[in-house]
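Enquirer: here is my input; please provide its structure:
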Amino acid sequence: MEKQIPTYDKDLEVLPELASQSHNGESIEVDKAEQARILRKVDLYLLPIITLLYLMSFLDRSSIGNAKISGLSADLGLKPVQYNIALSIFFMSYVSFECLYFTRDCSEFWRIGRSENLFGSLGSWYPRHALVFRFCLFFSAATLAGAFGGLLARGLVELDGTGGLEGWRWIFIVEGLITVVVAVCAYFWIQDSPESASFLSVADKKVLASILARDMSGESQEFSWPETRAAFGEWKVWTSGIICVGIALPTFSFALFIPTIINGLGYTATRSQLMTVPPYVVAFFFTISVGWLSDRLKVRGIPLLIFTAVGIVGYTIQISVDHQKLNVKYFATFLSAIGIFTTSGLNIPWLSNNLRGHSRRATGSAIQVSIGQLGGVAAAYIYRQQDSPDYVMGHSLALGSLVLAFVTTALQSWWMKKENDALDRKAREEGVDDGFRFTL
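Expert: Take a look at the predicted model:
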């Protein structure tokens, strides 16, 4: 007997057939207003804490840039290359722990991918086309951390001499203590999954499960070794990884070196810290706005291409404009920040949108992010002290990295369009269509 293809009303956000499969025969129809209410409830509970976690994470990893121009290198007697090595060690350990997370208990990997990883957590709470805006809200914490970090560092260096410690040491002490407190609170606050969420009523859990069932088109939610292994054979995982590392290199190098780059333009350390704030603030608004528009239009590739191009223009200006034109070079930092942070918020959830099955999605996202972190290792070495004040090599490598991301994004979008066309033909000719299409 031919399998019947589920159908649904345009005004409903949930396939009744799939909803009933999820609730022991009970059919739940969810209109748009009800879906908005449930997702808003999840937003208010989940997004503030994970955004705060990521804010502290990015603040901690970028604080060394502010510490450097506040006397870290001079007080420790660091040679230029030793500072770069210190930066790379952080990212090497970061990648290593990603791998350990995968290998420490493979039977638990699916749960880790969904719940303990922040992005994996978002993917288990929201339907595909409501995900990018939420991820951009979450990722915008990186830009807030950059803005807040400059202001905080400016204040903390005034503690110079307190307790017999240099001002730059207080940057690490205070920010590190705040992170520890936030992490402890997050441990008790974040819920494992929608099914066990204490802040949702039984009825709300059923509605959210129905929304997710509609979006998953009957996907299995059980851990599957074949699906986990299949993720390594997905070409989209590797192209997304290339895009991720192409964006990560300029993103991390910007966070680590922007105080030094601005300081190299001839400004004092204090003013340089304050001047890092405006580019981050502008990037914050672009990240959120483009994320909202991307979900609204259900498109990822085009905004990725547009804002990768914006970043390319920014670094091109940095390379080509004379060092004496300080205002123009400072303006270029705005373009660079807008380009790299906006695209970072789009690329990571794009892959999650296009992998089917929780095990495959969790594995693929872990591979993608691990590849991206390698960009952080390379980023630690591209801005060398001997290249000051123009830093042509660093800007050129960041530019080339974004060009790689741009070309790979274009190829990935083109190939997924071809796959969607093939699915359309199959639906017309064979009458087989489960409703899934790749998000372009």
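
Enquirer: only C-alpha atoms from now on, for both contacts and neighbour counts.
Expert: Will do.

Enquirer: list the buried residues in the helix ranked longest in the chain.
Expert: Longest helix in the chain, counting residues (DSSP state H): helix 392-430. By neighbour count on 16 or more other Cα atoms under 10 Å, the buried set for helix 392-430 is 392, 394-406, 408-409, 412-413, 416-417, 420, 423-424.

Enquirer: now for it, which elements pack on it?
Expert: If you count contacts as 3 or more Cα pairs under 8 Å, 6 or more residues apart in numbering; DSSP states H and E, helix 392-430 packs onto helix 235-264, helix 301-320.

Enquirer: by how many degrees do it and helix 235-264 diverge?
Expert: 150 degrees (axes from the mean of the first three to the mean of the last three Cα atoms, to 10 degrees).

Enquirer: the structure of the following sequence is requested for comparison with the preceding one:
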Amino acid sequence: MIGMGCVEDWTALTGLRVLLGVFEAGFFPGTWYVRYDTGKRYGVFYLIGSLASALSGILAYGLMQMNGLAGYAGWRWIFIMEGIITVLLGIGGYFLIVPFPDQDAWKSKFFLTKQEVEFVIATVEEDRGDSKPEPFNMVKFLRPARSPKVWGFAMMFLCTTTMAYAIAYFLPIILRDRMGFDIAASQCLVAPPYAFGALLMFAESWFGDKYHVRGPQILTNCVMGITGLAITGWTPTVGSQYFGIFLLTGAVQANIPQVMSYQANNIRGQWTRAFCSATLVGFGGIGGIAGTMIFRPQDAPAYIPGLWACITACLIIGTICISLDLYFMRQNKRAAAGEIALEGSDGSFRYTL
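Expert: Alright, predicted model coming up:
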């Protein structure tokens, strides 16, 4: 049973649901696009989610005005209405989502012709040589578990989703308890930082695809996130603290597609991709659990332990990214010298820094 004293806090769950949906559905573009097209596609995918999060607070506040209608509290109407919308979209998605390229995707109505699907498969095959699935083999499926980079990607995503869920759930509460805004203002002020994050993530994704880089954006977002946390936590004015939230929210939102693109660009093979996708989703879910415990009620109104936890997460992401880039750089040099063939390729594959 949820106490009425927590009614307004439940409005923050709207953003959480949006994040849950996009985290679970975000690996499909990797099968349709070559490595340096995936960044923009992930960026657009999460841009939609970020904009939805920007509007979620306003929507939640609007639904709260239904308080008392049919005898239900306002927070119950949030779950009822958004649940109905989710179900309707899910039913529509069943008929609209196309299958993978190798699974007769050309049979989907209003999509691509058979020749166009074959062109997509040929393009992906030329880029990384893994467009066609191999027969399932448990040994091949589990083989990537021996690679430290796989768990490095997963840990980066865990830290990113920890902060993303923490922000999605607690940002309205922080705006209210720490900065002194009322409930309506707290919900509405969630929107601008998420809108900024949407623009930033697409700009970084476009840059990464054009210049074939992922690590610099991730590291930039880590620095921006730490800066935003410091400004939010240790500056005296509400205006500067809100500016810090802009930096933090933008950095975290932008890093979601960047980490996913970083992983997608540096693995090869259908079963490797399947295993790595599973680890990313799994660790992302763990981050979601951790995110709900970052900003604890007993730490209000300053939430200093939560701020330090997020700073630590940024440092972990940055450390792993630098370590992987140094490893990838060394392996690329060995491949260029003809010493090794990367990821079981014919020798043409190179890691993306």
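
Enquirer: with distance to Arg40 of the first structure and mean neighbour count added, can I get the helices and strands packed on helix 392-430 of the first structure in JSON lines?
Expert: Converted to JSON lines, those look like this (distance: least, Cα to Cα, whole Å; neighbours: other Cα atoms under 10 Å):
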{"stretch": "helix 235-264", "distance to Arg40 of the first structure": "29", "mean neighbour count": "24"}
{"stretch": "helix 301-320", "distance to Arg40 of the first structure": "25", "mean neighbour count": "21"}
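
Enquirer: which one, of those helices, ends up nearest to Arg361 of the first structure?
Expert: Nearest to Arg361 of the first structure, of all those, is helix 235-264, at 9.4 Å by Cα to Cα.

Enquirer: related to what we said a few turns ago, nearest to Val132 of the first structure among the helices and strands packed on helix 392-430 of the first structure would be which one?
Expert: Comparing those under Cα to Cα, the one sitting nearest is helix 301-320, at 11.9 Å.

Enquirer: so the following helix or strand past that closest one corresponds to what in the second structure?
Expert: Following helix 301-320 of the first structure in sequence order, the next helix or strand is helix 326-353 (DSSP states H and E). The counterpart of helix 326-353 of the first structure in the second structure, using TM-score structural alignment, spans residues 238-265.

Enquirer: how far apart are the matching stretch and its match in the first structure?
Expert: Superposed on the first structure, stretch 238-265 of the second structure shows a mean distance to its aligned partners of 0.8 Å (mean Cα distance after the TM-score superposition for the first structure).

Enquirer: ok, now stretch 75-94 of the second structure?
Expert: So stretch 75-94 of the second structure averages 0.8 Å relative to the first structure (mean Cα distance after the TM-score superposition for the first structure).

Enquirer: any idea what Tyr211 of the second structure aligns with in the first structure?
Expert: Under TM-score structural alignment, Tyr211 of the second structure pairs with Leu297 in the first structure.

Enquirer: ditto for Phe119 of the second structure
Expert: By TM-score structural alignment, Phe119 of the second structure lines up with Val207.

Enquirer: name the SS class of that match, please.
Expert: Three-state call for Val207 of the first structure (DSSP: H, G, I helix; E, B strand; the rest coil): helix.

Enquirer: and Ile183 of the second structure, what pairs with it in the first structure?
Expert: Match for Ile183 of the second structure (TM-score structural alignment): Ala269.

Enquirer: measure its match to Glu17 of the first structure for me?
Expert: Counting by Cα to Cα, to the nearest Å, the gap from Ala269 of the first structure to Glu17 of the first structure is 63 Å.

Enquirer: how about Gly57 of the second structure, what's its match in the first structure?
Expert: Match for Gly57 of the second structure (TM-score structural alignment): Gly150.

Enquirer: run through the neighbouring helices and strands of the helix or strand where that match lies.
Expert: Using DSSP H and E, Gly150 of the first structure sits in helix 131-156. Packing contacts for helix 131-156 of the first structure, counted by 3+ Cα pairs under 8 Å, 6+ apart, involve helix 32-67, helix 118-123, helix 167-189, helix 269-275, helix 277-297, helix 326-353.

Enquirer: quick one: it to the second structure mean distance?
Expert: Looks like 1.2 Å for helix 131-156 of the first structure (mean Cα distance after the TM-score superposition for the first structure).

Enquirer: what residues are up against the spatially closest residue to Val223 of the second structure that is not a sequence neighbour?
Expert: Nearest residue to Val223 of the second structure, sequence neighbours excluded (Cα to Cα, 6 or more residues apart in numbering): Cys314, at 7.7 Å. Contact partners of Cys314 of the second structure, counting by Cα atoms under 8 Å, 6 or more residues apart in numbering, are Cys159, Thr160, Cys222, Val223, Gly225, Ile226.
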